[in-house]
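Chemist: Have a look at this prediction, sequence included:
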Amino acid sequence: MSRVFGAVAQNGYVIRDIRAAMDHWINVMGVGPWYYMDRVKTDYFRHRGKDSSVEMSIALANSGDLQIELIQQRNDAPSMYKEFLDSGREGLQHMSYWSKDYQSLYDRALSLGYRVGHEGQIGGEQGRFAYFDTQSHPGTVIEISDISGAKGAFFERIRRAAIGWDGSRPIREVGGR
């Protein structure tokens, strides 16, 4: 448990081949079902304070209460994902903390000296997220994510689907969010 952010809710993996990564998690790790979004539509995305036209695919599944996120960037737009891959790494890139009081958590992190590496929004104001630049220690970039709206309900649906999952429908395509 972090004194600043609370409990880790998600581990995020930045990978080059999302289909191969899902197959690994399904067939080797036994984790699923995966909720897959081929091209996530962001309301906005900023990398180091500048707008970026990042394109990415995302897959989400749970292992117990911990959500696993797979991210494959589909273009060369500036992002912390691209920086991570360009440095020769692939795998665990961030830990995410979820909040229903996003703005307070965001402001607190900034007041403690955290710097935003990239941030964006998906599906309206209650879909905000920010990644703080802590890459000096690989695999520990900190993300905060607003779960006060529809995203929180979606994440709960994913968690419930994993309970007692029998291996059927291992990949479930999700339309435009």
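Modeler: In hand now; what should we look at?
Chemist: Please make it C-alpha for all contacts and neighbour counts, starting now.
Modeler: Fine.
Chemist: Can you check which helix is longest in the chain?
Modeler: Longest helix in the chain by number of residues, with DSSP state H as the criterion: helix 150-162.
Chemist: gap between that one and the chain center?
Modeler: Centroid separation for helix 150-162 versus its chain: 14 Å, with CA atoms, centre = their mean, to the nearest Å.
Chemist: all strands in this structure, in order from the N-terminus.
Modeler: Remark: strands of the chain, listed N- to C-terminal, are 10-14, 34-37, 44-47, 50-51, 56-63, 66-73, 91-99, 116-121, 128-132, 141-146, 171-173; assignment by DSSP state E.
Chemist: Now render the ones you listed as JSON lines, adding mean neighbour count and distance to Arg108.
Modeler: Converted to JSON lines, those look like this (neighbours: other CA atoms under 10 Å; distance: least, CA to CA, whole Å):
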{"stretch": "strand 10-14", "mean neighbour count": "23", "distance to Arg108": "20"}
{"stretch": "strand 34-37", "mean neighbour count": "22", "distance to Arg108": "31"}
{"stretch": "strand 44-47", "mean neighbour count": "20", "distance to Arg108": "20"}
{"stretch": "strand 50-51", "mean neighbour count": "13", "distance to Arg108": "22"}
{"stretch": "strand 56-63", "mean neighbour count": "22", "distance to Arg108": "27"}
{"stretch": "strand 66-73", "mean neighbour count": "22", "distance to Arg108": "24"}
{"stretch": "strand 91-99", "mean neighbour count": "22", "distance to Arg108": "12"}
{"stretch": "strand 116-121", "mean neighbour count": "21", "distance to Arg108": "12"}
{"stretch": "strand 128-132", "mean neighbour count": "23", "distance to Arg108": "12"}
{"stretch": "strand 141-146", "mean neighbour count": "24", "distance to Arg108": "11"}
{"stretch": "strand 171-173", "mean neighbour count": "15", "distance to Arg108": "36"}
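Chemist: second one coming, line it up with the first:
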Amino acid sequence: MNWDRIYQIGVVVTDLDEAIAHYAKAGIGPFHEGPSETASDRRVHGVPSDAVVRGACVQLGPIELELLQPVSGDSVQAEVLRDRGEHALHVCAYTDDLDADTAEMAEAGFPVVSEGSLTDGGRFAYFDTRAVGGLILERHELPR
């Protein structure tokens, strides 16, 4: 599996509005609503979750910055915010075959810790690669 289609860095924050204002002072913005709020069929550690996660995105050249604020329910974002505080959470790359990537990552020892569908028909999976550097790798399959 290659990671040459990386397009996004996600950062978990305590207060999304405060984070947007913080980055605006550096000239970054405007942000738009991210796909996190439209996630459905969310599973966290293999268990269905009713988590609500606010998200906002902004394009920084070829990379999208996504800010994520856990609001309620069980989510990886809430878990890592509680355990480590605000920090870079994930790097995300597009994929054409999320199922194949999931099997390959599991074989390599990186299980899915969060997954779900988006209202546009896309799907995503977070893989637990936190053992070194604390960073999660994510794959996003666009709607077919």
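Modeler: All right, it came through fine. Since this is a predicted model, take the numbers as computed values, not measurements.
Chemist: Any buried residues in the longest helix of structure 1, and which?
Modeler: 151-152, 155, 158-159, 161-162 (16 or more other CA atoms under 10 Å).
Chemist: Kindly reformat those as TSV containing distance to Ile142 of structure 1.
Modeler: Formatted as TSV, the buried residues of helix 150-162 of structure 1 follow (distance: CA to CA, whole Å):
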residue	distance to Ile142 of structure 1
Lys151	18
Gly152	18
Phe155	18
Ile158	22
Arg159	21
Ala161	26
Ala162	24
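Chemist: Name the member of those residues with the shortest distance to His24 of structure 1.
Modeler: Among these, Ala162 lies closest to His24 of structure 1 (CA to CA), at 16.3 Å.
Chemist: was I right about that closest one contacting Gly30?
Modeler: No - under the criterion of CA atoms under 8 Å, Ala162 of structure 1 is not in contact with Gly30, lying 10.4 Å apart.
Chemist: hang on, the earlier thing: name the nearest of the buried residues of helix 150-162 of structure 1 relative to Ala61 of structure 1.
Modeler: Checking these against Ala61 of structure 1 with CA to CA, the nearest one is Ile158 at 6.2 Å.
Chemist: Show the contacting residues for that closest one.
Modeler: 33, 35, 60-62 (CA atoms under 8 Å, 6 or more residues apart in numbering).
Chemist: what's the closest of those to Val14 of structure 1?
Modeler: Leu60 (12.3 Å).
Chemist: So what does that closest one match up with in structure 2?
Modeler: The alignment partner of Leu60 of structure 1 in structure 2, by TM-score structural alignment, is Cys57.
Chemist: Skipping adjacent residues, who's closest to that match in space?
Modeler: Excluding the flanking residues, the one nearest Cys57 of structure 2 by CA to CA, 6 or more residues apart in numbering is Glu66, at 4.4 Å.
Chemist: if I look at the counterpart of that neighbour in structure 1, how far off is Asp107 of structure 1?
Modeler: Aligned by TM-score structural alignment, Glu66 of structure 2 pairs with Glu69 of structure 1. Going from Glu69 of structure 1 to Asp107 of structure 1 by CA to CA, to the nearest Å gives 25 Å.
Chemist: and what of Ile158 of structure 1?
Modeler: 29 Å.
Chemist: likewise Asn62 of structure 1?
Modeler: According to CA to CA, Asn62 of structure 1 stands 29 Å off from Asp107 of structure 1.
Chemist: Then His94 of structure 1?
Modeler: Distance of His94 of structure 1 to Asp107 of structure 1, given as CA to CA: 20 Å.
Chemist: Tell me which residues touch the closest residue to Leu118 of structure 2 other than its chain neighbours, please.
Modeler: Leaving aside its chain neighbours, Leu118 of structure 2 sits nearest to Ala39 (4.6 Å; criterion: CA to CA, 6+ apart). Shown in contact with Ala39 of structure 2 (CA under 8 Å, 6+ apart): 116-119.
Chemist: What is the burial count for the alignment partner in structure 1 of His22 of structure 2?
Modeler: Aligned counterpart of His22 of structure 2 in structure 1: His24 (TM-score structural alignment). Neighbour count for His24 of structure 1, taken as other CA atoms under 10 Å: 13.
Chemist: can you pull the contacts of His24 of structure 1?
Modeler: Contacts of His24 of structure 1 (CA under 8 Å, 6+ apart): none.
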